[in-house]
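# what's the 3D shape of this:
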Amino acid sequence: MTDITATSLSQLGPRICILGPSNSGKSTLAAAIGRSRDLPPVHLDQLYHQPGTDWQPRPRAEFVALHDQAIQGERWVMDGNYTQCLLQRLARATGFILLDASTPLSMWRYVRRCWFDTDRKGALEGAKDSVKWSMLRYIAVVTPANRRRYDALFGEVALPKVRLATPPALAHFYRKEGLRSR
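Have a look, this model is predicted:
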């Protein structure tokens, strides 16, 4: 497939898919793009988990139905991985952004958001974030393999796309596009 690399946010179109490891800044970026481009942000964590719970998943069929309804919109910026629905999401997307953050940085961001971020983008309504061993393990053990899969996927996706592989690259993108994280 053709490798199309976008040079600006406007080249990504009205339906932008953001992927990346846990705590890499996907939800914050989606909210910033949403404000800047008047695109409704869709945080897949909020669709996948039941509101008012301690991050309890919805039944799979319910999540897939919510996901598929969301991607039918004409305009959105959607953050989250949830690879069981990724193919249909990418089929509707007009642009793709891949973020990355090192495992230590992801761990630090996870703990910081649980302890200090009271107004976090993408937070689950009615839930309070708390540090969970299962999430720490996920970041340390599962995320490195996911990072390799996302990198391979980036090479295969034939959409206008942007790879922001380091925190300085992400910060530069914010500045260049006039985005604000809050």
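
# Going by C-alpha atoms from here, please, whenever you check contacts or count neighbours.
Noted.

# Name all residues that make contact with the residue minimising distance to the centre of the chain.
Centroid-nearest residue in the chain, with CA atoms, centre = their mean: residue 79, separated by 3.0 Å. Contact analysis of residue 79 by CA atoms under 8 Å, 6 or more residues apart in numbering lists 17, 18, 19, 26, 27, 30, 41, 42, 43, 44.

# Kindly provide the distance from the fourth one to residue 60.
Going back to what we said before, that points to residue 26. Residue 26 sits 22 Å away from residue 60, going by CA to CA, to the nearest Å.

# If you count surrounding residues, which of the two has more?
residue 26 (26 against 11; other CA atoms under 10 Å).

# and that one, what does it touch?
Each residue near residue 26 by CA under 8 Å, 6+ apart is listed here: 18, 19, 20, 79, 80, 99.

# Just to be sure, which of those residues are found in strands?
Among the contacts of residue 26, the members found in strands (DSSP state E) are 18, 19, 79, 99.

# Sequence B follows; please return its structure for comparison with A:
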Amino acid sequence: MIPLENLGKRICIIGLSSGGKSTLAQALGKKLQLKVCHLDQLAHIPGTNWQPRDKELLRKDHVQFLRENREWIIEGNYSFLMKERFTDATAVIWLDFNVRGAVIRYLLRVLKSPASRPGNLLGATRQFSWKLVKYIIFTAPKNREKYRKLITETGVTLLHLTSFKSLKKYYGFWELKRRS
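Got it, this is the predicted structure:
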């Protein structure tokens, strides 16, 4: 088990959709008193049902966040932004879980649909997307090699968690509060 203080004060959290990235980011941010950036909120237009923003606007906001904040937690993937983020990071937590489990968690999240869930888009009324289900099943698993390569290239410290059970153990080890 890696002690929380060994991860530093610039932590990236990546992984499958519905893997718990946003919830973990919120819990770590509260515990470490760090600003949290949810990339999905930068990547989509508030008040819409997850309508994407222009990629260059996302890139600009991402760079601005990195420049304006020396200590942070950033959760989300967006691989075209990872190299810069990983280069600046002190650690990456990779929630690399089973695809089937991620789809089930996504469907449960959609059914619960709490507007207050960490990482939710302000004003979004629709939570379900076939596009996201396809992404979880087909695209995300193909990105694993790309993520491994970027992590290796940047030399950032990696905490690679491959099960929800291991994530729960870290919640306990780090004494993080899970949202109810």
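
# Tell me how the two chains score on TM-score.
The TM-score (TM-score structural alignment, normalised by the length of the second structure) is 0.92; 177 aligned residues with a CA RMSD of 1.6 Å.

# coming back round to it: leaving out sequence neighbours, find the closest residue to the counterpart of the residue nearest to the centre of the first structure in the second structure.
Matched to the second structure by TM-score structural alignment, residue 79 of the first structure sits across from residue 75. Leaving aside its chain neighbours, residue 75 of the second structure sits nearest to residue 13 (4.5 Å; criterion: CA to CA, 6 or more residues apart in numbering).

# Share the number of residues neighbouring whatever residue of the first structure lines up with the one you found, please.
Aligned counterpart of residue 13 of the second structure in the first structure: residue 18 (TM-score structural alignment). By other CA under 10 Å, 24 other residues sit near residue 18 of the first structure.

# pretty sure residue 31 of the first structure is touching residue 121, no?
Yes: using CA atoms under 8 Å, residue 31 of the first structure is in contact with residue 121, at 6.9 Å.

# More neighbours: the two, which one.
Counted by other CA under 10 Å, residue 31 of the first structure and residue 121 do not tie: residue 31 has more neighbours, with 26 against 19.

# Which position in the second structure pairs with the more buried one?
In the second structure, residue 31 of the first structure lands on residue 26 (TM-score structural alignment).

# Three-state assignment for that match, please.
Assigned with DSSP: H, G, I helix; E, B strand; the rest coil, residue 26 of the second structure falls in the helix class.

# With residue 20 of the second structure as the reference, measure out to the counterpart of residue 115 of the first structure in the second structure.
Under the alignment by TM-score structural alignment, residue 115 of the first structure pairs with residue 111 in the second structure. Residue 111 of the second structure sits 16 Å away from residue 20 of the second structure, taking CA to CA as the criterion.

# between the two, who's got more neighbours?
Using other CA under 10 Å, the more surrounded residue of residue 111 of the second structure and residue 20 is residue 20, with 20 against 11.

# what about the closest residue in space to that one that isn't next to it in sequence, how many neighbours?
Nearest residue to residue 20 of the second structure in three dimensions, chain neighbours excluded: residue 95, at 7.8 Å (CA to CA, 6+ apart). Residues within reach of residue 95 of the second structure, counting by other CA under 10 Å, total 23.

# what do you get for residue 164 of the first structure?
19.

# Tell me the spacing between it and residue 82 of the first structure.
20 Å.

# same question, residue 179 of the first structure
For residue 179 of the first structure, the distance to residue 82 of the first structure - CA to CA - is 26 Å.

# Tell me which of those two has more neighbours.
Using other CA under 10 Å as the criterion, residue 179 of the first structure and residue 82 rank with residue 179 on top: 19 against 14.

# can you pull the contacts of the alignment partner in the second structure of that one?
Alignment note (TM-score structural alignment): residue 179 of the first structure maps to residue 176 of the second structure. With contacts defined as CA under 8 Å, 6+ apart, residue 176 of the second structure is in contact with 27, 28, 31.

# Which of the helices or strands spans the residue nearest to the second one when sequence neighbours are not counted?
What that stands for is residue 28 of the second structure. Closest residue in space to residue 28 of the second structure, ignoring its immediate chain neighbours: residue 176 at 7.0 Å, by CA to CA, 6+ apart. When elements are assigned from DSSP states H and E, residue 176 of the second structure belongs to no helix and no strand.
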